[in-house]
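Trainee: need a structure here:
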Amino acid sequence: MKSKDGKKFLAALEELEKSKGLSQESLLETVEQALLAAYKKHFGEEENVKVEINRTTGEIKVYELKTVVDDVYDAALEISLEDAKEYKKRPKLGEEIKIEVNCEEFRRNAIQNGKQIVIQKVREAERTGIYDKFKVREKDIIIGIIRRIDDRKSIFIEFDGTEAVLPISEQSPSDIYRVGDRIKVYVAEVEKTSKFPKIVISRKNEGLLRKLFELEIPEISEGLIEIKSVAREAGSRAKIAVYSEDKNIDTIGACIGQKGLRIRNIVDELNGEKIDIVEWKESREEFVSAVLSPAKVNSVEILEDDTTARVIVDPSQLSLAIGKNGQNARLAAKLTGMRVDIKVEEASEENND
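Mentor: Below you'll find the predicted structure:
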């Protein structure tokens, strides 16, 4: 490597250290190891060699490492005491000495190889940095700025210099997306892959509603009120079950807030999505009855399969219990984890006859 090329290479590494936070020494060691592997692949594995990059000039040199012995049995690894004097004035038995290898062609290609290795290392570090940055916020809300929207309606959002994509499959139908707007999203999943980290951000995930409640309602973040379950059809309606061991706490009232301020802030963030807050009950029958609000339920029976709740309502309450397009019943089933079978009172009496 020419002196000026070596110095340019070191200067580039120094700039990377400043801009990317990568250790220059670590990069140099990585390049040395990679060049050593390349040398052995080209010239053979039998020799004990070392590649060194001068930390001042950037010059690359290759050395054979040989142990000084009385009698040489393996010329690739050993050198006689007499021959060692050619490379060192006073060699000692058992000492390892370095013998520079003349390989101009290898050195000429080494700088280009070094650049490619560093580029790869930088990309790996960037990917690791992005993964680490999002992994610590997994299952949490982060705030970004919408930078662009492509033809497929994918939303590109910037988070402190890093961009992530909100695909149409994770968008809420009630949301309006405009370039330049600040937006809260839920980090649903962060995984390492062989290439770019897999980052799933969402405005549709139930976790977004759960975290909004934690942010808006201190009693939840403090552990005084527990969110037991969440069911959501994004952009339309959601149900959330809350519970407190402290009987003096009005769980629903705390979630609604004074003059409805707390729940209104959450509804505004979700662009008008309706939210039913239900008090969680240990009795499954009572819980199913409460979850079907605003409908009034006559009775609930847990059937023998232990996964189905038979609900009896008056005819006037049937449409309320089922909800528009079956939404209320679907959300109730999801929130309770049971199949909800809704029947009217007359149908129940006929079945008993």
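Trainee: use CA for all of it now, contacts and neighbours both
Mentor: OK.
Trainee: For stretch 327-340, list every residue counted as buried.
Mentor: 327-336, 338-340 (16 or more other C-alpha atoms under 10 Å).
Trainee: Check stretch 339-353 too.
Mentor: Neighbour-count burial for stretch 339-353, counted by 16+ other C-alpha under 10 Å, picks out R339, V340, I342, K343, V344, E345.
Trainee: if I look at the fifth one, how far off is E350?
Mentor: What that stands for is V344. Counting by C-alpha to C-alpha, to the nearest Å, the gap between V344 and E350 amounts to 10 Å.
Trainee: Go ahead and measure how far stretch 79-97 is from the middle of the chain.
Mentor: For stretch 79-97, the distance between its averaged C-alpha position and the chain's averaged C-alpha position is 56 Å (C-alpha atoms, centre = their mean, to the nearest Å).
Trainee: er, stretch 233-252 actually
Mentor: Taking C-alpha atoms, centre = their mean, the mean C-alpha location of stretch 233-252 is offset from the chain mean by 28 Å.
Trainee: contact partners of that stretch?
Mentor: When contacts are taken as C-alpha atoms under 8 Å, 6 or more residues apart in numbering, the neighbours of stretch 233-252 outside the stretch itself are 172-175, 203-205, 224-232, 270-281, 291, 331-332, 335.
Trainee: Need the buried ones from those residues selected in ChimeraX.
Mentor: What follows is the ChimeraX syntax selecting those of the contacts of stretch 233-252 that are buried according to 16+ other C-alpha under 10 Å:
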select :172,173,175,203,204,205,225,226,227,228,229,230,231,232,270,271,272,273,274,275,276,277,278,279,280,281,291,331,332,335
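Trainee: among the contacts of stretch 233-252, which are in strands?
Mentor: Using DSSP state E, the members of these that fall within strands are 226-232, 274-279.
Trainee: Format the residues you listed as TSV; extra columns: distance to I217.
Mentor: As requested, the ones in strands among the contacts of stretch 233-252 are arranged in TSV below (distance: C-alpha to C-alpha, whole Å):
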residue	distance to I217
E226	11
I227	11
K228	15
S229	16
V230	16
A231	18
R232	19
K274	17
I275	15
D276	15
I277	13
V278	15
E279	15
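Trainee: which of these sit farthest apart?
Mentor: Among these, the pair separated by the greatest distance (C-alpha to C-alpha) is E226 and K274, at 20.5 Å.
Trainee: here's the other one to compare against:
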Amino acid sequence: MNAEFIEALNQIEKEKGISKDILIETIEVSLVTACKNNFGTAQNIKVEIDRDRGDVAVYAEKEVVEDVEDKQLTISLEDAKKINPTYKLGDMINIEITPKNFGRIAAQKAKQVVVQKIREAEREVIFNQYITKEKDVITGIIQRQVRDNVIINLGKIDAILADKEQVPGERYYPNERFKVYVLEVKESTKGPKVYVSRTHPELIKRLFEQEVPEVHDGVVEIKGISREAGSRTKIAVYSTNRDVDPVGSCVGHNGARVSIIVNELRGEKIDIIPWDEDPVKFISAALSPSKVVKVIVNEQDKSAKVVVPDYQLSLAIGKEGQNARLAAKLTGYRIDIKSETQAKQTNFITEEETLGALLSRNSLDEEELY
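Mentor: Okay, here's the model as predicted:
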């Protein structure tokens, strides 16, 4: 190695941000191993590289002793003083033993170390870049399918869309662009790995943050999301500003805002529900698009009895119970739904429950008056 090599290290430090001193120290350590492997020495050796000229020297480290038992590890005081009169017993001295042709071995090892360090630095840069994307939405391009996983290019790295994170029935075509939710970014021996999802409820939240300025700015808050990916989502929204309609803001003019999100989700239906701290109002809204006649809430066991018009029963329950299931998940209440006819025939709601609900309503009205 020579001064040109040192200059190359200076350039790498400038362009890649890898410390020249760290590179040289790593090369020195690797050369110690190379020296022992190639020349079979059992001595305590160390390798030093001149930081300015790039010259490489191998030294045997020996202890100054009175009686020499191991010539590989010790040197007599008499011989030590021939090298430098100031040496005394117990001193550690370095004796140069640079092998012939060691420069060629040093150059090869140096190249390997530099290439490895550059790869590690590039991996670290990529990891640091994508770790900031964790729990966020990013646009990717579908590359290929490997077994049940879909590989998606995110720019400088490929992400893994695992089978369990894929929307049932959704097809993925090469070179197609779409948005994914970044579940996790973690390091591995082969570099950073990024795992993404198309089914996570947070994907919905991030898409609304991108498309609805009021949500992005925090004026409209997303209070809850219940989702059955690929089919239907219910989202509860609340406005911190009385002059801002939370549902209207999310829907947009002529449904423009929500349509963009629905298209990104390839037709998944989205019900936008006004959140209310009153569970009666919240549950009634959550069962949209059906109408609700009566809601009796038991806050202790987080359950609710709901009565709907006869012709609205199937709508309230939804196909295979989906509407009721999503409403229950959104509100946190176990919901039991009956039609008006069923409620009358089975004494679904008792007189005590009805009276309790009326008293609660009257009490609330009185509080509102004051």
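Trainee: Could you report the TM-score between the two superposed chains?
Mentor: Once superposed, the chains reach a TM-score of 0.78 (TM-score structural alignment, normalised by the length of structure 1), with 344 aligned residues with a C-alpha RMSD of 3.9 Å.
Trainee: on that earlier part again, which one of the buried residues of stretch 327-340 of structure 1 is nearest to E104 of structure 1?
Mentor: Of all these, the one sitting nearest E104 of structure 1 is K334; the distance, using C-alpha to C-alpha, is 70.8 Å.
Trainee: Just give me the match in structure 2 for the closest one.
Mentor: With TM-score structural alignment as the matching criterion, the partner of K334 of structure 1 in structure 2 is K329.
Trainee: And that match, how close does it get to Q312 of structure 2?
Mentor: Using C-alpha to C-alpha, one gets 20 Å for the distance from K329 of structure 2 to Q312 of structure 2.
Trainee: secondary structure class for E29 of structure 1?
Mentor: The three-state label given to E29 of structure 1 by DSSP: H, G, I helix; E, B strand; the rest coil is helix.
Trainee: Let me see the ranges of the strands in the stretch 51-200 of structure 2.
Mentor: Across the stretch 51-200 of structure 2, reading from the start of the chain, the strands by DSSP state E, counting those that start in this stretch fall at 56-65, 74-76, 92-96, 137-146, 149-153, 158-161, 177-186, 193-197.
Trainee: Mean neighbour count and distance to Q43 of structure 2 for those strands - can I get that in TSV?
Mentor: Converted to TSV, those look like this (neighbours: other C-alpha atoms under 10 Å; distance: least, C-alpha to C-alpha, whole Å):
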stretch	mean neighbour count	distance to Q43 of structure 2
strand 56-65	20	6
strand 74-76	21	9
strand 92-96	16	11
strand 137-146	17	51
strand 149-153	21	51
strand 158-161	22	47
strand 177-186	20	41
strand 193-197	22	43
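Trainee: Out of those, which is closest to V114 of structure 2?
Mentor: Going through the strands of the stretch 51-200 of structure 2 one by one, with C-alpha to C-alpha as the measure, strand 56-65 comes closest at 16.0 Å.
Trainee: The closest one packs against which elements?
Mentor: Counting contacts by 3 or more C-alpha pairs under 8 Å, 6 or more residues apart in numbering; DSSP states H and E, strand 56-65 of structure 2 packs against strand 45-49, strand 74-76, helix 77-83, strand 92-96.
Trainee: let's see 10 Å
Mentor: The contact analysis (3 or more C-alpha pairs under 10 Å, 6 or more residues apart in numbering; DSSP states H and E) places strand 56-65 of structure 2 against helix 20-39, strand 45-49, strand 74-76, helix 77-83, strand 92-96, helix 102-131.
Trainee: Show me how far that strand is from its chain's centre.
Mentor: Taking the mean C-alpha point of strand 56-65 of structure 2 and that of its whole chain, the gap between them comes to 50 Å (C-alpha atoms, centre = their mean).
Trainee: ok, now stretch 208-228 of structure 1?
Mentor: Relative to its chain's centre, stretch 208-228 of structure 1 lies at 22 Å (C-alpha atoms, centre = their mean).
Trainee: got it, and stretch 304-319 of structure 2?
Mentor: Distance of stretch 304-319 of structure 2 from its chain centroid, counting by C-alpha atoms, centre = their mean, is 40 Å.
Trainee: distance of A309 of structure 1 from S289 of structure 1?
Mentor: Summarising the geometry, the distance separating A309 of structure 1 from S289 of structure 1, computed by C-alpha to C-alpha, is 10 Å.
Trainee: overlap in contacts of these two?
Mentor: Overlap between the contact sets of A309 of structure 1 and S289, as judged by C-alpha atoms under 10 Å, 6 or more residues apart in numbering, is given by S299, V300.
Trainee: Please name the nearest non-neighbouring residue to E14 of structure 1.
Mentor: Using C-alpha to C-alpha, 6 or more residues apart in numbering and skipping residues adjacent in sequence, the residue nearest E14 of structure 1 is Q24, 6.1 Å away.
Trainee: Please read the previous query as pertaining to Q166 of structure 2.
Mentor: By the measure of C-alpha to C-alpha, 6+ apart, the closest residue to Q166 of structure 2 outside its immediate chain neighbours is R198, 5.5 Å from it.
Trainee: Turn the buried residues of stretch 339-353 of structure 1 into JSON lines, columns for distance to T193 of structure 1.
Mentor: Listed next are the buried residues of stretch 339-353 of structure 1 as JSON lines, based on distance: C-alpha to C-alpha, whole Å:
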{"residue": "R339", "distance to T193 of structure 1": "38"}
{"residue": "V340", "distance to T193 of structure 1": "40"}
{"residue": "I342", "distance to T193 of structure 1": "46"}
{"residue": "K343", "distance to T193 of structure 1": "49"}
{"residue": "V344", "distance to T193 of structure 1": "53"}
{"residue": "E345", "distance to T193 of structure 1": "56"}
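Trainee: Restricted to strands, list those.
Mentor: Judged by DSSP E, strands contain the following of the buried residues of stretch 339-353 of structure 1: R339, V340, I342, K343, V344.
Trainee: Identify the residues contacting stretch 61-72 of structure 2?
Mentor: Residues from elsewhere that reach stretch 61-72 of structure 2, judged by C-alpha under 10 Å, 6+ apart: 41-46, 60, 73-81, 87-96.
Trainee: ditto for stretch 254-268 of structure 2
Mentor: Identification of contacts with stretch 254-268 of structure 2 by C-alpha under 10 Å, 6+ apart yields 167, 170, 177-180, 198-199, 203-204, 207-208, 210-212, 227-233, 248-252, 269-272.
Trainee: Looking at the alignment, what corresponds to S284 of structure 2 in structure 1?
Mentor: For S284 of structure 2, the residue aligned by TM-score structural alignment is S289.
Trainee: One more: R198 of structure 2?
Mentor: Using TM-score structural alignment, R198 of structure 2 pairs with R203 in structure 1.
Trainee: That's all I had, so thanks and see you.
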